[in-house]
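S.K.: With the sequence up front, the predicted model follows.
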Amino acid sequence: MPKEPKAKAAKPQKKIPALDMPKRPGTSWNMFFREHMERVKASGKPVVPTVEGVVAAQMWKNLSPEEKQVYQDRYKTNFEEFKQQTKDRLQEMTPAEYKQENQRRQALRDAGKKGLPALKDPNAPKRPLSNFFLFAKDLRESGKYSHLSLKEQSRAFADAWSTLPEAEKTKYTEKNRTAMEAYKIQKATYDAQT
């Protein structure tokens, strides 16, 4: 009896290295626990993390709100610094780095990791508004519909667009066409960088 050919094993995907990004700061509890562990190590006692975790948790519960507030304020300060450093890092990243990081995140999502959205490059060219949205932008800036809710404004813009003469619609079509040509050039330049 002839042997059946073996199915080839799936080739493991090459792991894409993570980019060098700022590290998210620990929470107020994490800061307290690290300080507690440093005090225990400095005292010379043998360190058993599970035991020290219970001790530190009890100490944390017994802290007054004012004492906890000190840690929470430090966390807020650290977190604001982290956000600014992350923003600065995202601004200086190249299109190739964005592409690499998004490929890495996609591979992790495919493997079941959740909560990893794709990064958007703030320096990437923005797609221009469509004819209708250019028209709606003009209407919104005129202030004529500012007394309406957003939902009512949307309906009013749609009604105004449907009754707009073709000559006026052509004006917005031309604006869109010009903006789209410029966008395509910018997009091609941007894509060439990756």
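M.R.: Perfect, I can see it now.
S.K.: hey, let's count contacts and neighbours off CA atoms from now on
M.R.: Will do.
S.K.: mind listing the helices for the protein?
M.R.: 28-43, 49-62, 65-92, 95-110, 131-142, 150-162, 166-192 (DSSP state H).
S.K.: Tell me which of those sits nearest to Lys15.
M.R.: helix 95-110 (7.7 Å; CA to CA).
S.K.: now the closest one: how far from the chain's centre is it?
M.R.: Distance of helix 95-110 from the chain centroid (CA atoms, centre = their mean, to the nearest Å) equals 13 Å.
S.K.: tilt between it and helix 166-192?
M.R.: Put simply, helix 95-110 runs at 90 degrees to helix 166-192, going by axes from the mean of the first three to the mean of the last three CA atoms, to 10 degrees.
S.K.: picking that back up, please name whichever of the helices of the chain is nearest to Glu4.
M.R.: helix 95-110 (30.7 Å).
S.K.: what does the closest one rub up against?
M.R.: 15-19, 116-121, 124, 190-191, 193-194 (CA atoms under 8 Å, 6 or more residues apart in numbering).
S.K.: Check stretch 62-81 too.
M.R.: With CA under 8 Å, 6+ apart as the criterion, stretch 62-81 contacts 24-29, 31-32, 60.
S.K.: Check which residues of that stretch are buried.
M.R.: 68, 71-72, 75, 78-79 (16 or more other CA atoms under 10 Å).
S.K.: just to revisit the earlier point, now flag whichever of the contacts of helix 95-110 is closest to Leu134.
M.R.: Ala124 (20.7 Å).
S.K.: quick one: the closest one from Arg89, how far?
M.R.: Using CA to CA, to the nearest Å, Ala124 is found at 15 Å from Arg89.
S.K.: Just send the helices of the chain back as JSON lines, with distance to Lys6 too.
M.R.: Output for the helices of the chain, formatted as JSON lines (distance: least, CA to CA, whole Å):
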{"stretch": "helix 28-43", "distance to Lys6": "51"}
{"stretch": "helix 49-62", "distance to Lys6": "48"}
{"stretch": "helix 65-92", "distance to Lys6": "46"}
{"stretch": "helix 95-110", "distance to Lys6": "26"}
{"stretch": "helix 131-142", "distance to Lys6": "57"}
{"stretch": "helix 150-162", "distance to Lys6": "60"}
{"stretch": "helix 166-192", "distance to Lys6": "41"}
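S.K.: Next one for the comparison:
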Amino acid sequence: MLSRALLPLTRVALNRSAFVVRAFGASALINKTAVKAAATSGKKPTPAKAKKAVKPKRTAAAAKPKRAVVKPKRVAVKKIRKADIHEKTLNSKKAIVELPKQAPAAYSLFVRDRWKKVQPREGGENQLAVFASVSREAGRAWRALSESDKQQYHKQREALLAQHVQDVRKWWAGVDRKQVALENQRRRRHNRNVALNKVKGSRLPLLRDPLAPKRPLSAYMMFASEHLAGKSGDSIKDTSRALGAEWKTMSDAAKAPYVSKAAVEADLYKAASQKYASSI
């Protein structure tokens, strides 16, 4: 009974083995035909490509550690505004532009000559003491000096003044007028701070071109200058107030001489200004 039951299973196994043998024989036959075809054509048969070995992936522990990139710190650059530079310039004690130095007086030239003859060996406070004594002696000698002997120093001063005029003309011809205006603004601020006792020191004069033509007087100023001639002190204030009231009540006919004279002076000033502007 058992043999009859196993008989179908053995038949199935035999059929499968036969199929495998047939398949193997067919593949072998195909390979043989491919070899023969290659031999007849002269080409070498291409062998089957071998599969590449797959490299194992690196784990997180085996991977090389990455270098940390350190970025440089940004330095905060403070922006300087033009307004801050302008304010710093106006509050500075240093002059923006300076005129050529004035020519020394005749007495200063005399003291300079006396000082050149003295050669103090000591320095510091002793030198200052020697200079003070020389200055006192020079003062007495200057007062005792005759006018003919003083004349040589006056001539030296006149020559230096003429040279100073040329230096001033050259300076004003080459200077930047914007810098001059900025220096005058700085001096006005300094003078205002001195008046308010915010800064110690003396008032600074404004820079004005001494060689430029002077502005003419107005008609009223010509009228007032005639009536104020020879007066001083408090009388000038009282007279000025009275002249101002009188000028307002004057007729056009009474003002005509001063108006016409002021017009002539204005024309002359305009022509002189144009000539001076072309010379610099």
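M.R.: Perfect, I can see it now. Quantities reported herein were computed from a predicted structural model and do not represent experimental measurements.
S.K.: Take the buried residues of stretch 62-81 of structure 1 and write them to TSV, including distance to Phe132 of structure 1.
M.R.: Converted to TSV, the buried residues of stretch 62-81 of structure 1 look like this (distance: CA to CA, whole Å):
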residue	distance to Phe132 of structure 1
Lys68	53
Tyr71	51
Gln72	48
Tyr75	46
Asn78	44
Phe79	41
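S.K.: Show me just the buried residues among the contacts of stretch 62-81 of structure 1.
M.R.: 25, 27-29, 31-32.
S.K.: Turn the contacts of stretch 62-81 of structure 1 into JSON lines, including distance to Ala111 of structure 1.
M.R.: Shown next, in JSON lines, are the contacts of stretch 62-81 of structure 1 (distance: CA to CA, whole Å):
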{"residue": "Arg24", "distance to Ala111 of structure 1": "23"}
{"residue": "Pro25", "distance to Ala111 of structure 1": "26"}
{"residue": "Gly26", "distance to Ala111 of structure 1": "26"}
{"residue": "Thr27", "distance to Ala111 of structure 1": "28"}
{"residue": "Ser28", "distance to Ala111 of structure 1": "32"}
{"residue": "Trp29", "distance to Ala111 of structure 1": "31"}
{"residue": "Met31", "distance to Ala111 of structure 1": "32"}
{"residue": "Phe32", "distance to Ala111 of structure 1": "34"}
{"residue": "Trp60", "distance to Ala111 of structure 1": "37"}
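S.K.: Closest one to Glu181 of structure 1 out of those, please.
M.R.: Arg24 (40.7 Å).
S.K.: could you list every residue that touches the closest one?
M.R.: 79, 82 are the contacts of Arg24 of structure 1 under CA under 8 Å, 6+ apart.
S.K.: Kindly report the same for the one 3 residues further on.
M.R.: With contacts taken as CA under 8 Å, 6+ apart, Thr27 of structure 1 has the following neighbours: 72, 75.
S.K.: from the buried ones among the contacts of stretch 62-81 of structure 1, which is closest to Lys169 of structure 1?
M.R.: Looking across those and measuring by CA to CA, the closest to Lys169 of structure 1 is Pro25, at 52.3 Å.
S.K.: what do we get in structure 1 for Pro216 of structure 2?
M.R.: Aligning on TM-score structural alignment places Pro216 of structure 2 opposite Pro128 in structure 1.
S.K.: same question, Ala37 of structure 2
M.R.: Checking with TM-score structural alignment, Ala37 of structure 2 has no match.
S.K.: Look up which helix or strand Ala37 of structure 2 falls in, please.
M.R.: Assigned by DSSP states H and E, Ala37 of structure 2 belongs to helix 2-41.
S.K.: Return the distance of the closest residue to Ser218 of structure 2 other than its chain neighbours relative to Gln102 of structure 2.
M.R.: Excluding its sequence neighbours, the residue lying closest to Ser218 of structure 2 (CA to CA, 6 or more residues apart in numbering) is Ala262, at 5.7 Å. Per CA to CA, Ala262 of structure 2 is found 34 Å from Gln102 of structure 2.
S.K.: Which one's more surrounded, those two?
M.R.: The residue with more neighbours, out of Ala262 of structure 2 and Gln102, is Ala262; 19 against 11, by other CA atoms under 10 Å.
S.K.: Please identify which of the helices of structure 1 is closest to Pro2 of structure 1.
M.R.: Closest to Pro2 of structure 1 of the helices of structure 1 is helix 95-110 (CA to CA; 37.2 Å).
S.K.: Next, count neighbours for Arg109 of structure 1.
M.R.: 14.
S.K.: Can you tell me the centre-most residue of structure 1?
M.R.: Leu119 (5.5 Å; CA atoms, centre = their mean).
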